[in-house]
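Asker: okay, sequence plus prediction incoming.
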Amino acid sequence: MRARAARREGAAVLREGGVASPERDADLLLAHVLDVPLGRLPLVDDLDRQQQEQYVALLARRAAREPLQHLTGTAAFRHVELAVGPGVFVPRPETELLAGWAIDAARAVEHAGRTCRVVDLCTGSGAIAKAVADEVPDADVHAVELDEGALAWAERNLAGTGVDLRHGDLATSFDDLLGTVDVVVCNPPYIPLEAWESVAAEARDHDPHLALFSGQDGLDAMRVLERRAALLLRPGGVVGAEHADVQGESAPGVFTAAGRWLDVTDHLDLAGRPRYLTARLAR
């Protein structure tokens, strides 16, 4: 089968299945099957029978809205690559902005002459913790995950990075670090239970629900995070947390209402939507 025809037919299959980016996903799956970089696809002429059968099978699974990253087994996140699959939340590009904020905050501490201590709560695949360890190699990075399935993926991704990974709840973890942390970062669950039907099938049917849903208003985990970050951080330390685009006022409001945070600020993603908040613990 000609590679060009395979790409065209693959995109048509995914488009019919309601996939948001059918052309790109078809190309990424074909590059995965052929084991070539995406940029080399135009140079490929033909698929052999085995490659064609594998490609058709992957297209069918993607058209059924199985996450692309589950099919390829990897997800890119800033400058690192993560192993992902069933049982772990697939990191989204939007979260790279929150990770970038944490990296900049850690660098600012180190520029002041101290080793920065960073805690990543609800680490999931380990994406943020791994990115921080990669880009701020002298930082003292800690991470925690409650879900055992996700923890197994985090263990795989954080092996050899020096990150202190623990199994536990964001509400009670790191008692040994209370009052000593410079940066707390978290991508908590934030989808309201009532929004079940509006969640994309890839997330609703394949991501762990523990990583998605957080009470009737989606802010239960954010409230827990506010209390825990206040205990973990040293005075003047900072916290950053992702939230839903409809929570641009309500999520920062959790921190403002507590009365112990300064510089509570909300930040937009690249599409101009509210995406994450930051705050500084009062001295």
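Answerer: Okay, I see it. Numbers count the residues shown, from 1 in each chain.
Asker: hey, let's count contacts and neighbours off CA atoms from now on
Answerer: Noted.
Asker: measure residue 151 to residue 165 for me?
Answerer: Using C-alpha to C-alpha, to the nearest Å, residue 151 is found at 9 Å from residue 165.
Asker: who has more neighbours out of these two?
Answerer: residue 151 (24 against 21; other C-alpha atoms under 10 Å).
Asker: secondary structure element for that one?
Answerer: helix 148-158 (DSSP states H and E).
Asker: what residues sit buried inside the next helix or strand after that helix?
Answerer: Stepping forward along the backbone from helix 148-158, the first helix or strand reached (DSSP H and E) is strand 164-167. Buried residues in strand 164-167, defined by neighbour count with 16 or more other C-alpha atoms under 10 Å: 165-166.
Asker: can you give me the helices in this structure?
Answerer: 3-16, 22-34, 49-63, 68-72, 95-111, 127-135, 148-158, 201-206, 220-232, 250-258 (DSSP state H).
Asker: follow-up on the earlier one: any common contacting residues for residue 151 and residue 165?
Answerer: residue 145 (C-alpha atoms under 8 Å, 6 or more residues apart in numbering).
Asker: tabulate the helices of the chain in a markdown table, adding columns for distance to residue 275.
Answerer: Formatted as a markdown table, the entries for those read as follows, by distance: least, C-alpha to C-alpha, whole Å:
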| stretch | distance to residue 275 |
| --- | --- |
| helix 3-16 | 28 |
| helix 22-34 | 25 |
| helix 49-63 | 27 |
| helix 68-72 | 22 |
| helix 95-111 | 8 |
| helix 127-135 | 15 |
| helix 148-158 | 23 |
| helix 201-206 | 18 |
| helix 220-232 | 13 |
| helix 250-258 | 10 |
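Asker: point out the most buried one among the ones you listed.
Answerer: Neighbour counts averaged per stretch over the helices of the chain are highest for helix 127-135, at a mean of 25; criterion: mean count of other C-alpha atoms under 10 Å.
Asker: just checking, what packs against that helix?
Answerer: Using 3 or more C-alpha pairs under 8 Å, 6 or more residues apart in numbering; DSSP states H and E as the contact definition, the elements that helix 127-135 packs against are strand 80-83, helix 95-111, strand 117-121, strand 140-145, helix 148-158.
Asker: structure B:
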Amino acid sequence: MSYSHAGHIDALNHNVADLAGKINVSFEFFPPSSEKMEETLWSSIHRLKTLQPKFVSVTYGANSGERDRTHSIIKEIKDQTGLIAAPHLTCIDASRDELKTIAKDYWNNGIRDIVALRGDLPQSGGKPDMYASDLVELLKGVADFDISVAAYPEVHPEAKNAQADLINLKRKVDAGANRAITQFFFDVESYLRFRDRCVTAGIDVEIIPGILPVSNYKQAKRFADMTNVRIPSWMAKQYEGLDDDPVTRQMVGASQAIDMVRTLSREGVKDFHFYTLNRSEMTYALCHTLGVRP
């Protein structure tokens, strides 16, 4: 191989390798349920804060005790780190008046960003009174929040079909959502096809891919089975024989996620939302490798 040719390949690799300045990142955390988990959460937040994420979000479960914990963590993140912190808010378990009160409280505390979701249906079943699109409308009625909503490249498990799911997303965007963040996925093609369909449907907000770096394959498979997410066979194969080898699993998971981000970046994706599961190591390593550094 001639030197000029080798140099060309080097330049190509460098181009692909370093996405510094080309991508933005955001991170999702969940409220800890023990003191030890609380320590892990805060050390993760402080470590990932140095990567200057666009925002961080905090999920919550379906009861109001959880909601209060989300609320206090969001305020602490904002006060301690100055990061933009977006609480998840669901409408399945609260009246309109309660939701308005919560929204006003957030706004008065300087919280301007919310991830608006319908929430999980109660075990007893029945039809919900409100959907995510109603929640978006209600929040925009209270104040001009910056609102993210959920999108499902591989179709929401409860949707009748892909078209109905897309119409639902359009409803949320028409109600005032500023962006959509996808459910995690492992098949890059499914995201790209979905993004094309969004454009065709007239959905003109950014569709941010949600990236789940996998260190625990069994747990990821459980999440995937619950949420209709396909695990490609090549991916499953890479974890074979690693049940008792967490270090190799982390390396495999990190390299898969890095490949995904690079491929999506080449397809014009600028923003990535990482599901951290409250751990910083893998997400930090991924970002570092991709050129997102302090």
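Answerer: Thanks, I have it. All figures in this text were calculated on a predicted structure; none of them were measured in a lab.
Asker: any idea what the TM-score is?
Answerer: The TM-score (TM-score structural alignment, normalised by the length of the first structure) is 0.33; 143 aligned residues with a C-alpha RMSD of 5.5 Å.
Asker: quick revisit: tell me which of the helices of the first structure sits nearest to residue 118 of the first structure.
Answerer: With C-alpha to C-alpha as the criterion, residue 118 of the first structure lies closest to helix 95-111 of the helices of the first structure, at 7.3 Å.
Asker: what helices or strands is the closest one leaning on?
Answerer: Contact partners of helix 95-111 of the first structure among helices and strands, from 3+ C-alpha pairs under 8 Å, 6+ apart: helix 127-135, strand 181-186, strand 233-242.
Asker: okay if I get the ones you listed as JSON lines plus distance to residue 68 of the first structure?
Answerer: Supplementary listing: these in JSON lines, determined by distance: least, C-alpha to C-alpha, whole Å:
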{"stretch": "helix 127-135", "distance to residue 68 of the first structure": "17"}
{"stretch": "strand 181-186", "distance to residue 68 of the first structure": "24"}
{"stretch": "strand 233-242", "distance to residue 68 of the first structure": "23"}
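Asker: residue 263 of the first structure is nearest to which of these?
Answerer: With C-alpha to C-alpha, the closest approach to residue 263 of the first structure among these belongs to strand 233-242: 9.5 Å.
Asker: now for the closest one, which elements pack on it?
Answerer: Other elements packing on strand 233-242 of the first structure under the criterion 3+ C-alpha pairs under 8 Å, 6+ apart are helix 95-111, strand 181-186, strand 274-281.
Asker: mind putting these in TSV, distance to residue 62 of the first structure included?
Answerer: Compiled in TSV, these are given as follows (distance: least, C-alpha to C-alpha, whole Å):
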stretch	distance to residue 62 of the first structure
helix 95-111	23
strand 181-186	29
strand 274-281	27
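Asker: going toward the C-terminus from the strand or helix carrying residue 87 of the second structure, what's the next helix or strand?
Answerer: Assigned by DSSP H and E, residue 87 of the second structure belongs to strand 85-90. Beyond strand 85-90 of the second structure on the C-terminal side, the first helix or strand identified by DSSP H and E is helix 96-108.
Asker: can you give me the buried ones in that following helix?
Answerer: 99-100, 102-104, 106-107.
Asker: and of those residues, the nearest to residue 28 of the second structure?
Answerer: Of all those, the one sitting nearest residue 28 of the second structure is residue 106; the distance, using C-alpha to C-alpha, is 18.3 Å.
Asker: with adjacent residues omitted, what lies nearest to residue 96 of the second structure?
Answerer: residue 138 (7.9 Å; C-alpha to C-alpha, 6 or more residues apart in numbering).
Asker: quick check, the one you found in a helix?
Answerer: Yes - counting by DSSP: H, G, I helix; E, B strand; the rest coil, residue 138 of the second structure falls inside a helix.
Asker: surely it touches residue 100?
Answerer: Yes - the pair residue 138 of the second structure and residue 100 passes the contact test of C-alpha atoms under 8 Å, sitting 7.3 Å apart.
Asker: quick one: the helices in the stretch 151-294 of the second structure, in order.
Answerer: Taking DSSP state H, counting those that start in this stretch, the helices of the stretch 151-294 of the second structure run over residues 162-174, 188-200, 217-227, 233-238, 246-266, 281-290.
Asker: I'd like to know which of these is closest to residue 115 of the second structure.
Answerer: Checking the helices of the stretch 151-294 of the second structure against residue 115 of the second structure by C-alpha to C-alpha gives helix 162-174 as the closest, at 11.7 Å.
Asker: mind giving me the packing neighbours of the closest one?
Answerer: Using 3+ C-alpha pairs under 8 Å, 6+ apart as the contact definition, the elements that helix 162-174 of the second structure packs against are helix 132-142, strand 146-151.
Asker: thinking again about what came up before, now distance to residue 70 of the first structure too, for the helices and strands packed on helix 127-135 of the first structure, in TSV please.
Answerer: Supplementary listing: those in TSV, determined by distance: least, C-alpha to C-alpha, whole Å:
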stretch	distance to residue 70 of the first structure
strand 80-83	9
helix 95-111	18
strand 117-121	23
strand 140-145	20
helix 148-158	12
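Asker: looking at those, which is closest to residue 280 of the first structure?
Answerer: Once C-alpha to C-alpha is applied to those, the stretch that comes out nearest is helix 95-111, at 11.1 Å.
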